[in-house]
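Trainee: Output the structure for:
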Amino acid sequence: MTPRQWAVVALAALLVALAAFALARVPWHRAPAPRADQLDALGRLDAAKVARGRAFHAELRPARYASMAIGLIAALVLGLTPAGARLVELAGDHWLSRAVLGGLLVVFVTELVTLPIAIWRHTVVARYGISTQSWGGWAIDLLKSYAVGAVLGAIVLAGFFTVTHFAPDWWWAFGAAGVAGLVVLLSFVLPVLVEPIFNRFTPMPEGSLRADLLALAERDGVPVRDVLVADASRRTKAVNAYVSGLGPTRRIVVYDTMLTEATPGEVVSVAAHELGHAKDNDVATGTIMGALGTAAAVIALYLLGSWTALLDRAGVDSIAEPRAIGLLLAISTLAGLIAGPAQAFVSRRVEARADTHALDLTGDPETFESMQRRLGTVNLADPDPPQWEHAVFASHPSTVQRMAAARAYARGVR
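Mentor: Have a look, this model is predicted:
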């Protein structure tokens, strides 16, 4: 068979494997959250706080859609016109400098055009009191994110175009294997290398809460290396906790804001939810699905590269040359927008399962409900957002859905 025929077979195999793995690992059932319980929960929330949360999201909504629209337009202009290829050419004549420097230049331009939207968003978040950052601190964090993105982007661009340069017929196979391996590697190293760039982590002081969290993890059969406190208060008033890392890098992380805003029982309830992700290997599941998906995407790009009309619009001869980086960006941006609702749907199912795990582990639906109420009010969530918007964007069940699920659990509904 020709390399193209092998690519078709490989793409089909990856898609079948991804579908089979998702069917086996994603909890497709929906946790019970009766609408009557949702409406009752909504009615019991502080009306002023609900109104403030909805006003907050109403002000953020234009920024979200404007950022998506501007980012998409910029990607399409750079990818479906010769503008992207000409931008890459500014990096010089050598293929590697075009791949790395030219690629980063294209990405930087798309980030730059959406920067005013990011500034607008920070203005709103600061005005509502969620952000505690000065403009200087916000700018430093933005530069840090650019730096991290540049390092990772340079590695990906150099690796990808090295393969396309030296293996022009079979780059799709090497590229698919490479990006899949990179996804797995980053799942292990990002919590250790990247998280400390943005936050300072200190061990939680010895005491009853630390002991309760470690005992909870032991009872759940989830080994954790440590319990850490993140200095989130230097940038936000939002509360949160999570379990980070895989295997030997796993640790429970609690925002310092949560220690001041929530009761110890509520902290334990959130930790139980996060331990549910570890218990069910949700990070590993997401990593494997991400590896299969990105590998399939590389092969799809290879097959799409034979579309002459697309290459002509971009002013390039091949999708495997650095001058086609703008075209690759346009395709990936469109693919991300299309795949977003499906990813959100899967995430909501996974989060609902972790909620059920927390209820089973603690046996305390009342504290779980009070924690959801606190998370919603402190973080200025819209407790019952528009259904279509929730379906398209939400990665978690809504506040009232989670409260209703706790009430159903308390009644013995499983």
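Trainee: Please make it C-alpha for all contacts and neighbour counts, starting now.
Mentor: Noted.
Trainee: Can you tell me what sits against the helix or strand where residue 298 lies?
Mentor: Assigned by DSSP states H and E, residue 298 belongs to helix 282-304. By Cα atoms under 8 Å, 6 or more residues apart in numbering, the residues outside helix 282-304 that reach it are 4, 7-8, 10-11, 14-15, 17-18, 21-22, 25, 172-173, 175-177, 179-181, 183-184, 187, 246, 277, 319-320, 328, 350.
Trainee: Residue 368 against residue 406, yeah?
Mentor: Yes - Residue 368 lies in contact with residue 406 (Cα atoms under 8 Å); the separation is 6.8 Å.
Trainee: returning to that earlier point: return the distance of the helix holding residue 298 from the chain's centre.
Mentor: 15 Å (Cα atoms, centre = their mean, to the nearest Å).
Trainee: out of everything not next to it in sequence, what's closest to residue 80?
Mentor: In space, and not counting its chain neighbours, residue 80 is closest to residue 314: 4.7 Å by Cα to Cα, 6 or more residues apart in numbering.
Trainee: Identify the residues contacting that neighbour.
Mentor: Counting by Cα under 8 Å, 6+ apart, residue 314 makes contact with 78, 79, 80, 81, 82, 83, 84, 85, 324, 326, 327.
Trainee: Export those residues to CSV and append columns for distance to residue 38.
Mentor: Below are those laid out as CSV (distance: Cα to Cα, whole Å):
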residue, distance to residue 38
78, 46
79, 45
80, 46
81, 49
82, 52
83, 51
84, 49
85, 52
324, 50
326, 46
327, 45
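Trainee: Which one of the residues you listed is nearest to residue 112?
Mentor: Minimum distance to residue 112 across the contacts of residue 314 is 13.4 Å, recorded for residue 78 (Cα to Cα).
Trainee: Burial check on the closest one, number of neighbours?
Mentor: Each residue near residue 78 was counted by other Cα atoms under 10 Å, and the total is 27.
Trainee: now do residue 72
Mentor: Count around residue 72 with other Cα under 10 Å applied: 19.
Trainee: what does the one 5 residues further on give?
Mentor: For residue 77, the tally of surrounding residues (other Cα under 10 Å) stands at 17.
Trainee: Equivalent analysis for the one 4 residues further on, please.
Mentor: If you count neighbours by other Cα under 10 Å, residue 81 ends up with 20.
Trainee: what do residue 368 and residue 406 both touch?
Mentor: Any residue near both residue 368 and residue 406 by Cα under 8 Å, 6+ apart counts here, and that gives residue 359.
Trainee: Please generate a structure for the following sequence too, so the two can be compared:
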Amino acid sequence: MRKWLTVSVLIYFLYGLFVYWYIYMGADSTLPAQFQGGSADPNTFMNSRELTLSQDYSKLRDFMFFTAAPFEWFIFFVVLVTGFAKKMQRWAESISRFFILQTAVFVFALSLLVTLCAFPLEWLRYKISLSYHITTQTFSGWMKDQLIDFWVNCAFMVLIVAVLYGLIRKFSRKWWLFAWILSVPFSLFLMFIQPVLIDPLYNEFTPLKNKELETKILAIAEEANIPADHVFEVNMSEKTNALNAYVTGIGDNSRIVLWDTTLNKLSEDEILFIMAHEMGHYVMKHIYIGIGGYLVLTLLGLYMINRLMNFSIRRYGHILKLDGKKQLASLPLLLMLLGMLSFASDPFSNIISRHQEKDADLYAIEMTENTEAAVSTFQELTRAGLSQVNPPALVKVFRYSHPTILERINYLEEWGSGREE
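Mentor: Below is the predicted model:
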């Protein structure tokens, strides 16, 4: 046990050193010469203080992103090799003979342990975001959201784990296939209820007060065949200075939502461009393509998890303190493998997402025909979020589900130039 813990700590430390070297010394985020002095050059729309803050904040945020995910895997690994997962299972079994109650106790204990271990890192993220004036949320407000997150995630985890391990116990070889079949209606159900049940737990949604703007947005929505009678605004200025707008939900529960920070910082033309972009996703069925892609990845992921769990327990079961995958004590192994596979799949899902975001940008510019507003929107998004215009390659590959600001401004200006010709 000591040997494996020592090796895992050493690997994590060396990985952290590599990430630090790459982010702070090895990565290149300079703007190519042909774009310097243009609309995408942050020197043309950000002052010296904003430029410095943007570089510093982006590096901190990227470093914490790359080191946080493996830290959670490390927690699960420690829980397994120390035998703590087995002890939690025995404790859960001693409390009740009913499997659903055993699952609830085990999931609660594991979730609480992981949350407490990860809390210092989450608190550090909050403090960094607060110090750079991205977050405006009070500590009490932040803690409230953390508690809501914990209980909502825990409730869903109990349900999912109970079904998952019920299937594993009944269909040891094909559980992953039955789990995937059940995930289809469950995913659609979550997307349907999220706008009306889950999102309001975190924020208060009210009809857009600016009725003139709402009329213009709904006119675009009608052209896009989006079944919306109202535009909602949400008071995010209590939590952040960042900007956002989105179309969420499916069917009759579709909602068009604007953050009040977006309303306060952008002009009407810029807001209309953003809303046209979000509606572009709806028109081009990106939400359904996303669901389809998610389900394909889920199927592959569950199959791979089954194979990897079988191999890990067969080969290293004595180290992981596991006798088989049917016991609740194997849940940390399942979650660790899930995290690793999700992280490994991010570059592929991000490629598809970036392609869709570009299509939505081009749809929006064709709808609004206002290149100046489109470019100034991305400039303001960069300032508000202290984002990098041209992030390092690995950061873009793993983190960017949208094209970089450099890419977005560049192809929008190319569209405007082509139209003038």
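Trainee: Tell me how they score on TM after superposing.
Mentor: Scored against TM-score structural alignment, normalised by the length of the first structure, the superposed chains reach a TM-score of 0.86; 382 aligned residues with a Cα RMSD of 2.3 Å.
Trainee: before we move on, back to that, reformat the contacts of residue 314 of the first structure into TSV and put secondary structure and distance to residue 269 of the first structure next to each item.
Mentor: Output for those, formatted as TSV (DSSP: H, G, I helix; E, B strand; the rest coil; distance: Cα to Cα, whole Å):
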residue	secondary structure	distance to residue 269 of the first structure
78	helix	47
79	helix	47
80	coil	49
81	coil	52
82	coil	54
83	helix	52
84	helix	49
85	helix	52
324	helix	49
326	helix	46
327	helix	46
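Trainee: quick one: residue 255 of the first structure from residue 224 of the first structure, how far?
Mentor: 17 Å (Cα to Cα, to the nearest Å).
Trainee: Then residue 65 of the first structure?
Mentor: Applying Cα to Cα, the value for residue 65 of the first structure to residue 224 of the first structure is 39 Å.
Trainee: Give the aligned equivalent of residue 350 of the second structure in the first structure.
Mentor: In the first structure, residue 350 of the second structure lines up with residue 344, judged by TM-score structural alignment.
Trainee: which residues does its match contact?
Mentor: By Cα under 8 Å, 6+ apart, the contact list for residue 344 of the first structure reads 391, 392, 393, 394, 395, 396.
Trainee: The stretch 1-150 of the second structure: helices as residue ranges?
Mentor: 2-21, 48-81, 84-95, 99-131, 139-170 (DSSP state H, counting those that start in this stretch).
Trainee: Which one, of the ones you listed, ends up nearest to residue 210 of the second structure?
Mentor: That would be helix 139-170 among the helices of the stretch 1-150 of the second structure, by Cα to Cα, at 27.2 Å.
Trainee: next one: the closest one to chain centre, how far?
Mentor: Between the centre of helix 139-170 of the second structure and the centre of its chain there are 17 Å (Cα atoms, centre = their mean).
Trainee: Okay, buried residues for that helix please.
Mentor: Neighbour-count burial for helix 139-170 of the second structure flags 142, 146, 154, 157-158, 160-168 (criterion: 16 or more other Cα atoms under 10 Å).
Trainee: and if you look at stretch 265-283 of the first structure?
Mentor: Counting neighbours by 16+ other Cα under 10 Å, one finds that the buried residues in stretch 265-283 of the first structure are 265-280, 282-283.
Trainee: Show me those residues that map onto helices.
Mentor: Assigned to helices by DSSP state H, the following of those qualify: 265-279, 282-283.
Trainee: Tell me how many other residues surround the aligned partner of residue 398 of the first structure in the second structure.
Mentor: By TM-score structural alignment, residue 398 of the first structure lines up with residue 404 in the second structure. Neighbour count of residue 404 of the second structure, defined by other Cα under 10 Å: 18.
Trainee: dump the residue contacts of residue 404 of the second structure.
Mentor: Applying Cα under 8 Å, 6+ apart, the residues near residue 404 of the second structure are 389, 390, 391, 396.
Trainee: Generate a markdown table for those residues, with secondary structure, neighbour count and distance to residue 296 of the second structure as supplementary columns.
Mentor: Output for the contacts of residue 404 of the second structure, formatted as a markdown table (DSSP: H, G, I helix; E, B strand; the rest coil; neighbours: other Cα atoms under 10 Å; distance: Cα to Cα, whole Å):
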| residue | secondary structure | neighbour count | distance to residue 296 of the second structure |
| --- | --- | --- | --- |
| 389 | coil | 24 | 32 |
| 390 | coil | 21 | 31 |
| 391 | coil | 24 | 29 |
| 396 | helix | 17 | 23 |
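Trainee: what's the farthest-apart pair in those residues?
Mentor: Maximum distance among the contacts of residue 404 of the second structure (Cα to Cα): 10.8 Å, for 389 and 396.
Trainee: Now which residue in the second structure aligns to residue 359 of the first structure?
Mentor: Match for residue 359 of the first structure (TM-score structural alignment): residue 365.
Trainee: Counting neighbours, which bits of the particular helix or strand that has that match in it end up buried?
Mentor: Following DSSP H and E, one finds residue 365 of the second structure within helix 331-368. By 16+ other Cα under 10 Å, the buried positions in helix 331-368 of the second structure come out as 331-339, 341, 347, 349-351, 353-354, 356-368.
Trainee: what about whichever helix or strand comes after it, distance to the chain center?
Mentor: Sequence order places helix 371-385 as the next helix or strand after helix 331-368 of the second structure, per DSSP H and E. Remark: helix 371-385 of the second structure is offset 22 Å from the chain centroid, using Cα atoms, centre = their mean.
Trainee: mean per-residue distance, helix 371-385 of the second structure to the first structure?
Mentor: Helix 371-385 of the second structure: mean distance to aligned residues in the first structure after superposition is 0.9 Å, counting by mean Cα distance after the TM-score superposition for the first structure.
Trainee: relative to helix 48-81, how tilted is that helix?
Mentor: Using axes from the mean of the first three to the mean of the last three Cα atoms, to 10 degrees, the inter-axis angle of helix 371-385 of the second structure relative to helix 48-81 is 60 degrees.
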